[in-house]
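Peer 1: Here is a sequence together with a model predicted from it:
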Amino acid sequence: MLHESSSALGETERTDGLPLRSSPGGGLKVCLVGPPTVTDFEDPEVAESEAIRLIAEHAPIGVLSLAAVLEQCGAAPQIVDLNRLYYSYLRAPGETASKTDFCSYVAAELDQLAFDVLGFSSICSSYPLTIRIAEQMKRRRPGVPIIFGGPQASVVDVPTMKAYPFVDVVVRGEAEETLPALIAAIASGATPSGIHGITYRDGGRIVRAPNAAVIADLDAIPLPAFHLYPELRDCHYVPLELGRGCPFACSFCSTNDFFRRKFRLKSPETVIAQMRLVRDTYGITTFDLIHDMFTVDRKRVMAFCEAVIATGEQFYWNCSARTDCIDEEMIATMARAGCKAIFFGIETGSARLQTIVKKNIDLAEAATRIEATDRHQITTAVSLITGFPDETMDDLRDTVHFFVDSLRFDFAEPQLHILAPLAETPLESHHRKELVFDDILSDMSHQGWRQDPVDREMIQSHVDIFPNFYSIPTPKLDRAYLRELRDFLLNGSVRFRWLLVALHQDSGDVTQAFEAFRRWYAADPDRGPRPDLQESRYYASKTFCDDFIAFVRDDYAPRLARTPRVLHSILDYERALLAETPPPTEVTAEDQDISDITLVPKLTDGVVLTECAADYQRIIRCLRRKGDLRRIPRRPATIATRQHADKRLDVVMLSPLSAQLLKLCDGARTVSDIAGRLTPTNRTISAIPAEKVCMFGLEVLRQQGLIALHRDLAAKAG
């Protein structure tokens, strides 16, 4: 899929061969507006969640890259990040938010700035909002040229300009050379007729100039103008562009159209120099290295990794790759060079569909690569898509099975999206006349739970501009079922990962467990309809967690399961993780000398003990290797969960001795009392004095932070 590229405003190039520095900007003040993504989440609680903020609060690399080029050309750019502005809007006093919609809020904020040209970056999910903001700004500043660019505007340029006369120019494709030429033309009052890569108005006509050539030398593009983005110091990571272009031709993907399949990479020296400069200036050492297909050229990937290793400096980075363009040696080298995460676009777990959508990945090889990245502790996003027009129930099951099998690896994070027909992709073009507006939205392009009513009217009036909000019919699959299954799997994998794996392994197909859950829910007339099911909110709620645990405990395990003891053990564990545990308070122990047998051990605040019907760790090992769960013996075990003040949760599988000791640490018994009640757990321990065993065991538990020692208040009073 297409990342927000380093030229998200609309990136193209001039074909007259002029170098980047040669176009004077005439001192024009140019305001570049980055595309919003977090605006899809109208619920402040969701938008403010850590997961969403990590995605949204990053530097808008596209407009920052263009700003750097414009500065070289003599223009005066400024940056507006609509994600940051959205958070300001959400946090504004209630009266402000209730009287003003976000579009008007943005327009009022932009109207306070001084600029001669206004440029909007675009992505498909927020394109209606971008258009509405532009319309308001044209009313407020009728003499200011409005320029669109980026992935969405580039492919729907003509219909956009026909429908919305306030859009003056669309810059198509890569913009680092096209935009400076356009700004120079505006500054001089000249017509843009000689500039390739733009669509513009000439009187009453819309003129679409020829495409500009892609930029061959990416090293010539300067470091993005991070100095124009003061919030950078608050970011967890910094995006930097590795290269552009993908040589493959997947039927659903827009990357090959935007970059026209011309694969290019920046040199290792350039990327490392930029990483070093960001670290030295902003103190950030983690980077999202942007390129849809970085690992296509193995030799250059290895050269980059070896160059990073040779510096002796510590950088951490993420990238994208195809599983058939990476191997064990490359993964190991990438890990040594600081790679912490890889995005794998698997797309479908069906070998049949792999051919149809022209992805052509070997799925067994893909699973091997995911296992290798897990072994090297590289987090792997395993991206899957459902809702292809040719998809059958068997294809869907294959994809779901790949999703669940990926959960067996600790560092794998599977995703499941519903297909979005992205504008001008081969798949969208082929099915353009069949598109339906059914409100079963994809999240491939960040669409949220619902659109603004004004956006909906725009979308329904212009399918040619907003096809990603539509659906391609799936004759052999119920799309409402697809959406509900997706929500079940995504939320279930976050909240009880190993329970999903166990259900899949127990039943042979987790979709059967899902369907059994739906029947169980519907069978109780007192339970009522699942709230907000049509908006996907039920599966994101705590209510779903409680319901699903009750279903497995009360219905599936006793009635349908082949290995109920295993499921009960995992349930006990998952319930311990989900329990609302109070955070620890500051503990002041009067004496930490464990040899003082008058001390009173007590569980640390935030520690909870949970009994399991079988050895949880053995169950997990069995699930990892797809072993026979029926061979797990009945052996009760105890786990301790410990909540930290920062909400981190530690989970400790206790030995029989540790479990016995912790159960005796009730805050009333002294070390001496506990030693007197201790029962030997094996022959070796039985040969050692109970008091010595007790002291050793308690000291281990104290070092693990599970207990604290206090003076016996009764003895102290005596």
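Peer 2: In hand now; what should we look at?

Peer 1: From now on I want contacts and neighbour counts done on CA atoms only, so please keep to that.
Peer 2: Fine.

Peer 1: for the stretch 501-650 of the chain, what spans make up the strands?
Peer 2: Assigned by DSSP state E, counting those that start in this stretch, the stretch 501-650 of the chain shows strands spanning 599-603, 607-612, 637-643, 649-653.

Peer 1: Would you mind finding the most buried of these?
Peer 2: strand 599-603 (a mean of 24; mean count of other Cα atoms under 10 Å).

Peer 1: tilt between that strand and strand 637-643?
Peer 2: Computed by axes from the mean of the first three to the mean of the last three Cα atoms, to 10 degrees, the angle separating strand 599-603 from strand 637-643 equals 90 degrees.

Peer 1: Now do strand 599-603: which elements does it pack against?
Peer 2: helix 671-677, strand 707-711 (3 or more Cα pairs under 8 Å, 6 or more residues apart in numbering; DSSP states H and E).

Peer 1: Next, the residue lying closest to Asp40 once chain neighbours are set aside: secondary structure please.
Peer 2: Leaving aside its chain neighbours, Asp40 sits nearest to Gly448 (4.4 Å; criterion: Cα to Cα, 6 or more residues apart in numbering). Three-state call for Gly448 (DSSP: H, G, I helix; E, B strand; the rest coil): coil.

Peer 1: repeat for the one 10 residues further on
Peer 2: Counting by three-state DSSP, the backbone at Met458 sits in helix.

Peer 1: wouldn't it be in contact with Tyr127 here?
Peer 2: No - between Met458 and Tyr127 there is no contact under Cα atoms under 8 Å: 10.3 Å.

Peer 1: The structure to be compared is supplied as follows:
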Amino acid sequence: MMKVGLISSLHLNHGGMSLHTRPGDPMPMQTFVPVGLLSLKASADTAGVPADINVVEVNRLLVDGTIPNTDALYDDIAASVLAAGDSLVGLMTDADSLSHTVLIGQAVKRRSPDTLVCLGGPAVTPISAEFLERFPWADFIVRGEGELTFSELLSTLHAGGDPADVRGVTYRRKGESVVNSDRPLVKDMADLPWPAYYAFDMTTDANLYLDVGRGCPFKCSFCATAPFWERRFRMRPIDDIVRQMEYVRDAFGRTSVNFSHDIFTCDRNWTHRFCDEMIARDVGVTWGCSTRTDVIDAELLQKMGAAGCEEIYYGIESGSPKMQRWIKKNLDLEQCLKVVKATKAAGVRPVAGFIVGYPTETRETLNDTLTRFFQFLQEGEGRSQLFTLVPLHQSPMFRQYEKTLNRPAEYYDAPVTESRMAQIQQYRREHKDLFCTDYRFASPDINEALIDAAEELSGHVVVLASLWPQLLAHYDSPLAWFERWVAWIERYNDQHSPGTRYRHQCEPRDLLVFAQEEIARLGIEDSPVAALVRYEMMRLDAANLPAPGPRPAASTVGPESALRPGDFLGAEFPYDLQELLRGETVRAASDGGAYVVTRKSAADKIETIQLGRAARTFLERADGRRTARELIAEAFPESTAERDPQRTLDHGLGLIRSLAGMGLLLECPAGAKALESPPGAKALDGPAPTRTPARPAPANGTGTPPRPGPQALDAPVRVPRKKAEAR
């Protein structure tokens, strides 16, 4: 029996990267259930192939530190995934990490020269012959849809047969690459077995993408999906999908999944039937999917929401009608906006994706896309993404513009050590045609720095989603803001990060420092947008606060308890912060100002709380010496206390206990030393424009409920914040 190891590709978690990440730092990777590899194993097992197949998810080994990030990284990966006597190792490939896969493959061959190395996936399918010619350590490439091809290849090798008879395989014979005839796609996906979930630790938090269908019938010129699947659209049977969801729920406790299909609602009647089945069986598993805005409607959205759909990704691709026609996407952008609104109305999160950097991009088309990006960011409540165009071998556009690939992309790469990165960069220079996704097309009609600066920008913009409607109103266009930003970040990085590969990339704090300078330039220091920038800076600063320790029960706080402030940041704002964050017409805060504090919750999230006058007094005057009774006397007018002293004491004590329950006030142990400088209640004037190596505030906001009804002046109100979740 053959022994076979299947290895996942590296998937970087871009949200875990920053300009402070250094070569050799721990690797922030995305962990996922390798459904594609598990499908290969299931197909081979079902067919009775005499092979013992082991599936390894490398990203998990990197995240948990099993494999350290050293000069020996790729050798350590090879050592971790190779089992004694392995006959063949299969490497999954994708465009973003192909160069890393090359180094893993080399390490496998060095460690075990007799082990055959096979690659598969969309990154190597269109370049299979060239790849084998350049990299002699690779023995086979499984092209296209892999289940049947891989099973037949294993059976052939086990029997000592000739791989020339296996359709869909590229192999080497006498030093020359041989490309066998293509294998037809599977006609009925019901013929494919379920992925071998039994061969993977499904109880982890790894993302699960169910293989519910394949293919796309559309003709977008920048995309490789339709050519890879020969423009054929296929779905698994509805009952098959639902039973898989029930299975992962019952066997592994999975109550949320994603569907790995580009256009889930391509057949609207099929989608209606699927939703009907989900509702009738009360599956209890939420799901997310992707689709186009022109193959969905409000009626279907309502049913999808009722059937457990939580999120839909819409590939809008360009905000320019001219570019929509040029890339053959042909979406009606106003209709796209209506669909996003209808998605929200159905209780489903909409995520809109846009692309810049097309070879024919102009200032006009870029401005149109930026305008729509910010519009959809607001309408989608902080859920919009901006990407740069990635050259893909099988896309129609690639053949026409391949020769214009003229500069390396500025997207974040895994922070391998300097020596390993030098090796990767050398491969990318020597084999630009193979590693084309690491480069960008020339855009001769526009300053290419504008494209480079968009590489990693949207994740930071989304974190600050509430800021843009207020700030962009002071510019002639989003492009006018963006051009000023790009020139600023170039100068800033040249000064603070000289020699960086990411000259146009940033941190959220950089955007706020730039906004502060722009606010001064525009003369709007007393405007609502200035207050928003100050608030967002305070949230970033709150990420540096210590994690809260155990809190005593608030009920233990009595009138004679000495109190001190907890760890938080506080500032007064001239506007009602809740109205600012909701984008409403703002009014001056009651009583001359709104006092706002930010603190870190036990779940390591940043919470924002708007406090009234009495609560502010408690926080500002608590010093470890004053008792609750004394603080109450200082917070309420004498006339109020004289009229009903017991009611005033009870009311004040209730408020103090509420603040203690949130960790904003802490009870001092008897005999504890008073504080010379309380840590909380500090007004913030904004830091100097220098980077601090602090983790940005979490993008998912406070997690607090919608704004409550009218409150007493002295009652704390948690400020709801639009979620900024990126897909």
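Peer 2: Everything's here; your move. Everything quoted here is computed from the prediction, not taken from an experiment.

Peer 1: what touches both of Met458 and Tyr127 of structure 1?
Peer 2: Shared contacts of Met458 of structure 1 and Tyr127 (Cα atoms under 8 Å, 6 or more residues apart in numbering): none.

Peer 1: Neighbour count: these two, which is higher?
Peer 2: For Met458 of structure 1 versus Tyr127, neighbours defined as other Cα atoms under 10 Å are more numerous around Tyr127 (21 against 18).

Peer 1: from what I can see that one touches Gln152, true?
Peer 2: Yes - judged on Cα under 8 Å, Tyr127 of structure 1 makes contact with Gln152 at a distance of 7.3 Å.

Peer 1: what's the closest of the helices and strands packed on strand 599-603 of structure 1 to Val69 of structure 1?
Peer 2: strand 707-711 (59.4 Å; Cα to Cα).

Peer 1: Please name every helix or strand in contact with that closest one.
Peer 2: strand 599-603, helix 690-703.

Peer 1: which one of those is the most hemmed in?
Peer 2: Comparing these by mean count of other Cα under 10 Å gives strand 599-603 as most buried, with a mean of 24.

Peer 1: what comes into contact with that strand?
Peer 2: Strand 599-603 of structure 1 has contacts (Cα under 8 Å, 6+ apart) with 591, 662, 665-671, 698, 706-712.

Peer 1: which of those count as buried?
Peer 2: 662, 665, 667, 669-671, 698, 706-712 (16 or more other Cα atoms under 10 Å).

Peer 1: for those, which one is nearest Asp464 of structure 1?
Peer 2: For those, the nearest to Asp464 of structure 1 is Leu706 (61.0 Å; Cα to Cα).

Peer 1: Pretty sure that closest one sits against Val587.
Peer 2: No - Leu706 of structure 1 is beyond contact range of Val587, at 11.9 Å (criterion: Cα under 8 Å).

Peer 1: just to revisit the earlier point, for Met293 of structure 1, which of the helices and strands packed on strand 707-711 of structure 1 is the nearest?
Peer 2: Once these are compared by Cα to Cα, helix 690-703 is nearest, at 46.6 Å.

Peer 1: Longest helix of structure 2, counting residues only.
Peer 2: For structure 2, the longest helix by residue count, based on DSSP state H, is helix 478-496.

Peer 1: Let me see the ranges of the helices in the stretch 201-350 of structure 2.
Peer 2: 225-228, 238-252, 268-281, 298-306, 321-326, 333-345 (DSSP state H, counting those that start in this stretch).

Peer 1: wait, which of the ones you listed is closest to Ala352 of structure 2?
Peer 2: Proximity to Ala352 of structure 2, assessed across those by Cα to Cα, is greatest for helix 333-345 (8.1 Å).

Peer 1: what angle sits between the closest one and helix 298-306?
Peer 2: 30 degrees.

Peer 1: Show me what helix 333-345 of structure 2 is packed up against.
Peer 2: So helix 333-345 of structure 2, by 3+ Cα pairs under 8 Å, 6+ apart, packs with helix 298-306, strand 349-356, helix 363-379.

Peer 1: among the ones you listed, which is the most enclosed?
Peer 2: Highest mean neighbour count among those (mean count of other Cα under 10 Å): strand 349-356, a mean of 24.

Peer 1: List the superposition-based mean deviation of that strand with respect to structure 1.
Peer 2: When structure 1 is overlaid, strand 349-356 of structure 2 sits 2.2 Å from its aligned residues on average, using mean Cα distance after the TM-score superposition for structure 1.

Peer 1: Look at Pro391 of structure 2 and tell me its secondary structure.
Peer 2: Per three-state DSSP, Pro391 of structure 2 ends up coil.
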